[in-house]
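Undergrad: 3D, please:
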Amino acid sequence: VYEIIRNELTNFEDSGISLLETSHRTPKYMNLNTEVQNVVRRLLDVPANYKILFIAGGGLGAWSAKAAKEAKKYGKVNLVIPPTDTHVDVPRHIYIMGRVLQWIEQKGGLDAMEQLADKKASLVYNTIEQSAGFYYAPVAKRVRSKMNIPFRIGNPGNDALEKEFLKVTVEEVQALTKYMTEFYKKHSK
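TA: Modelled structure (predicted):
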């Protein structure tokens, strides 16, 4: 995903320019927006009678302008933003989300992502549990996360060893768990 974004950063879909230089009203951007909506619809099984809305913070200031106009009836209004016609940023987050969602779809969708998270998490949790207390998971098993696995070295924790320890594909997690086991064997005596 990073490589696709890096390559398209200066030449979005062979247009010769970056998406960041493109208006959010151009056909290229509108096609991207529709494409991302379609991926969201497929991945999340969103029915056709529902709309997909991408709502970014900030917007163009249309509602702020209406509020300022109304407020002028009651007193002086100090506007500290440029006029709305200068807001031409492309919603980059939709582009990046689209590329990530396409990658998820290519990798088998949400079920495949869940299986991958399960596999990685079980590798780490099993290594923690097999360390005879050298590694300690402070979270109860019934509420453990698959994505964020907090653990300590030692029980309740050894700051010096934890600072020494610190580094994710399945292969990287396997390397991590192998390292954790070796680290445990070296320092647990």
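
Undergrad: going forward, measure contacts and count neighbours with C-alpha atoms only.
TA: Fine.

Undergrad: how close does Met180 get to Leu116?
TA: Note on Met180: its distance to Leu116, by Cα to Cα, to the nearest Å, is 20 Å.

Undergrad: neighbour count for those two, which is higher?
TA: Neighbour comparison, Met180 and Leu116: the larger count goes to Met180, with 20 against 15 (by other Cα atoms under 10 Å).

Undergrad: and the next helix or strand past the longest helix along the chain?
TA: Scanning the chain for the helix with the most residues, using DSSP state H, yields helix 109-129. For helix 109-129, the following helix or strand on the C-terminal side (DSSP states H and E) is strand 135-136.

Undergrad: other SSEs contacting that next one?
TA: Contacting strand 135-136 under the criterion 3 or more Cα pairs under 8 Å, 6 or more residues apart in numbering; DSSP states H and E are the following elements: helix 109-129, strand 152-153.

Undergrad: gap between it and the chain center?
TA: Centroid separation for strand 135-136 versus its chain: 28 Å, with Cα atoms, centre = their mean, to the nearest Å.

Undergrad: just stretch 92-105 next, same as before
TA: 10 Å.

Undergrad: how about stretch 20-35?
TA: The answer for stretch 20-35 is 21 Å, by Cα atoms, centre = their mean.

Undergrad: measure it end to end?
TA: End residues of stretch 20-35 are separated by 17 Å (Cα to Cα).

Undergrad: which residues sit against that stretch?
TA: Applying Cα atoms under 8 Å, 6 or more residues apart in numbering, the contact partners of stretch 20-35 are 9, 19, 88-92, 94-95, 98.

Undergrad: buried stuff in that stretch?
TA: Using 16 or more other Cα atoms under 10 Å as the test for burial, stretch 20-35 gives 20, 22-24, 29, 32-33, 35.

Undergrad: would you turn those residues into TSV with distance to His187 and secondary structure?
TA: Supplementary listing: the buried residues of stretch 20-35 in TSV, determined by distance: Cα to Cα, whole Å; DSSP: H, G, I helix; E, B strand; the rest coil:
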residue	distance to His187	secondary structure
Leu20	51	helix
Thr22	56	coil
Ser23	58	coil
His24	56	coil
Tyr29	55	helix
Leu32	53	helix
Asn33	53	helix
Glu35	52	helix
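
Undergrad: out of the residues you listed, who's nearest Gly133?
TA: For those, the closest approach to Gly133 (Cα to Cα) belongs to Glu35, at 49.2 Å.

Undergrad: following up with a second sequence; could you model it the same way so I can compare the two?
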Amino acid sequence: MPKVHNFGAGPAKLPEEVYDIIRQELTDFDGTGISLLETSHRSSTYLKFNKEVQNVVRRLMKVPDNYKILFMAGGGQGQFAAVPMNLISRTGTADYLVTGAWSAKAAKEAKKYGKVNLVLPETNRYIVVPHESEWKLDPNASYVHICFNETIHGVEFDFVPDTKGVPLVADMSSNFFSRVVDVSKFGVIYGGAQKNIGTSGVALVIVREDLLNHALPICPSILDWTVTAKNDSILNTPPMFAIYIMGKVLEWIERQGGLEEMAKNALIKSSKIYKLIDESEGFYHAPVHRICRSKMNIPFRIGSHNGDEALEKEFLKGAEALGLIQLKGHRDVGGIRASTYNAVTMEEVDILVDYMKNFQMKHQAK
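TA: As a prediction, this is how the structure comes out:
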């Protein structure tokens, strides 16, 4: 069996170095003689580790002191409900920029708790972030919500929107810790860990302190940011092992050179694939406008703009024979999708690009 190269969108590839650490520590957490899987969340050992993970988040993202760092269960979708339940009470309304499937789901969830204003015209074709001049922001909104990178459609913001003083909330699930961002420009940043910084089971939330203490009365304590902050993310038994893996991945990022190095690698890796697509004379098609192309999730079609399903099926079969796995596009859009997260190596991208070149040569020669 060939070596596996995982281009899955999530749960996604973890760094090999992190796997080595997990193997060594799985049955003996920090010298306790027992696994973290059976360690009390109230033990001094876990409390110390809990603080260490917060600290590495703060260092890597240069999180200002007036922000709380929270570890919460429920993944990114749990925060689709937590965001409005914690914030919308301020004015009863919120702005949502829908640029793909995940921001659409977030907006739909928020409608259960208040009035949602769709900043952009409704569409089912997500290929661009429209210019800010086309946005219809409500100055009375409690917050403005964006998905910084759409995992399914491959649309990524290349700028931080100016929301005119209204708190900006960003779902960064699939591009967390892949680029440098100015946290002070956001009211809240959140994301599920399983795409780029760990495994499923935990969401990371970074929230400005003045946005606490606004939760709706119906907000469950487990989704209440203020309650979570007061309890240092240990209101109940947290998803400890998922937090542990996230911490080990973030420490790995720090050892690699931090977000600056991740951003440099992300640009190189994604550019290699996009360059091949753009120079393929129409054999490969990337639907997203160039300025908004994701550096994390690269969807494309083969044979035509709408895709030749037989050709794409053959592509996927040939890729799997070479160990290139989880390249099938999301069921909602079809086609192919290559996710080039931090843990995906340059060598793996080169193997994929070589396969894409050979596949094109084989079929254009027919």
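
Undergrad: circling back: just tell me the aligned range of the longest helix of structure 1 in structure 2.
TA: Here helix 109-129 of structure 1 aligns to structure 2 at residues 258-278, judged by TM-score structural alignment.

Undergrad: which parts of structure 1 are helices?
TA: So, for structure 1 - with DSSP H - the helices run 2-9, 27-44, 62-71, 92-106, 109-129, 159-164, 170-187.

Undergrad: what's the match for Pro91 of structure 1 in structure 2?
TA: In structure 2, the residue paired with Pro91 of structure 1 according to TM-score structural alignment is Met240.

Undergrad: is there a neighbour count for its match? I'd like the number.
TA: Met240 of structure 2: 23 surrounding residues under other Cα under 10 Å.

Undergrad: just the one 10 residues further on next, same as before
TA: Here the number of neighbours of Leu250 of structure 2 (other Cα under 10 Å) works out to 22.

Undergrad: next: Gln364 of structure 2.
TA: Count around Gln364 of structure 2 with other Cα under 10 Å applied: 10.

Undergrad: kindly provide the distance from the residue lying closest to Met72 of structure 2 once chain neighbours are set aside to Ala73 of structure 2.
TA: What sits nearest to Met72 of structure 2 in space, not counting adjacent residues and going by Cα to Cα, 6 or more residues apart in numbering, is Ala203, at 5.1 Å. To Ala73 of structure 2, Ala203 of structure 2 is 6 Å away according to Cα to Cα.

Undergrad: and the aligned residue in structure 2 for Asp45 of structure 1, how far is that from Val207 of structure 2?
TA: Counting by TM-score structural alignment, Asp45 of structure 1 lines up with Lys62 in structure 2. Noted for Lys62 of structure 2: a distance of 13 Å to Val207 of structure 2, by Cα to Cα.

Undergrad: neighbour count winner among those two?
TA: Between Lys62 of structure 2 and Val207, counted using other Cα under 10 Å, Val207 has the larger neighbour count: 24 against 15.

Undergrad: and that one, which of the three is it?
TA: With DSSP: H, G, I helix; E, B strand; the rest coil as the basis, Val207 of structure 2 sits in strand.

Undergrad: from what I can see the residue nearest to Met72 of structure 2 touches Tyr190, true?
TA: Yes - if you go by Cα atoms under 8 Å, Ala203 of structure 2 and Tyr190 touch, sitting 6.9 Å apart.

Undergrad: mutual contacts of those two, please.
TA: Residues touching both Ala203 of structure 2 and Tyr190 by Cα under 8 Å, 6+ apart: 76, 79.

Undergrad: go through the helices and strands packed on strand 135-136 of structure 1 and name the closest to Glu70 of structure 1.
TA: Shortest distance between Glu70 of structure 1 and those, using Cα to Cα, is found for helix 109-129: 46.6 Å.

Undergrad: so whichever helix or strand Ala104 of structure 2 is part of corresponds to what in structure 1?
TA: Per DSSP H and E: Ala104 of structure 2 is located in helix 101-110. Across structure 1, nothing matches helix 101-110 of structure 2 (TM-score structural alignment).

Undergrad: tell me which helix or strand comes right after that helix.
TA: Sequence order places strand 115-118 as the next helix or strand after helix 101-110 of structure 2, per DSSP H and E.

Undergrad: how about Met97 of structure 1: what's its closest non-neighbour residue?
TA: Of all residues not flanking Met97 of structure 1 in the chain, Val36 sits nearest, at 7.6 Å (Cα to Cα, 6+ apart).

Undergrad: structure 2: which residue goes with that neighbour?
TA: Taking TM-score structural alignment, the alignment pairs Val36 of structure 1 with Val53 from structure 2.

Undergrad: from the contacts of stretch 20-35 of structure 1, which two are the most distant?
TA: Between any two of these, the greatest separation by Cα to Cα is 19.9 Å, found for Val88 and Gly98.

Undergrad: more neighbours, these two?
TA: Taking neighbours as other Cα under 10 Å, Val88 of structure 1 and Gly98 compare with Gly98 leading, 22 against 14.

Undergrad: quick one, what contacts the closest residue in space to that one that isn't next to it in sequence?
TA: Once flanking residues are discounted, Gly98 of structure 1 sits nearest to Val36: 4.7 Å by Cα to Cα, 6+ apart. Residues in contact with Val36 of structure 1 (Cα under 8 Å, 6+ apart) are 94-95, 97-98, 101.
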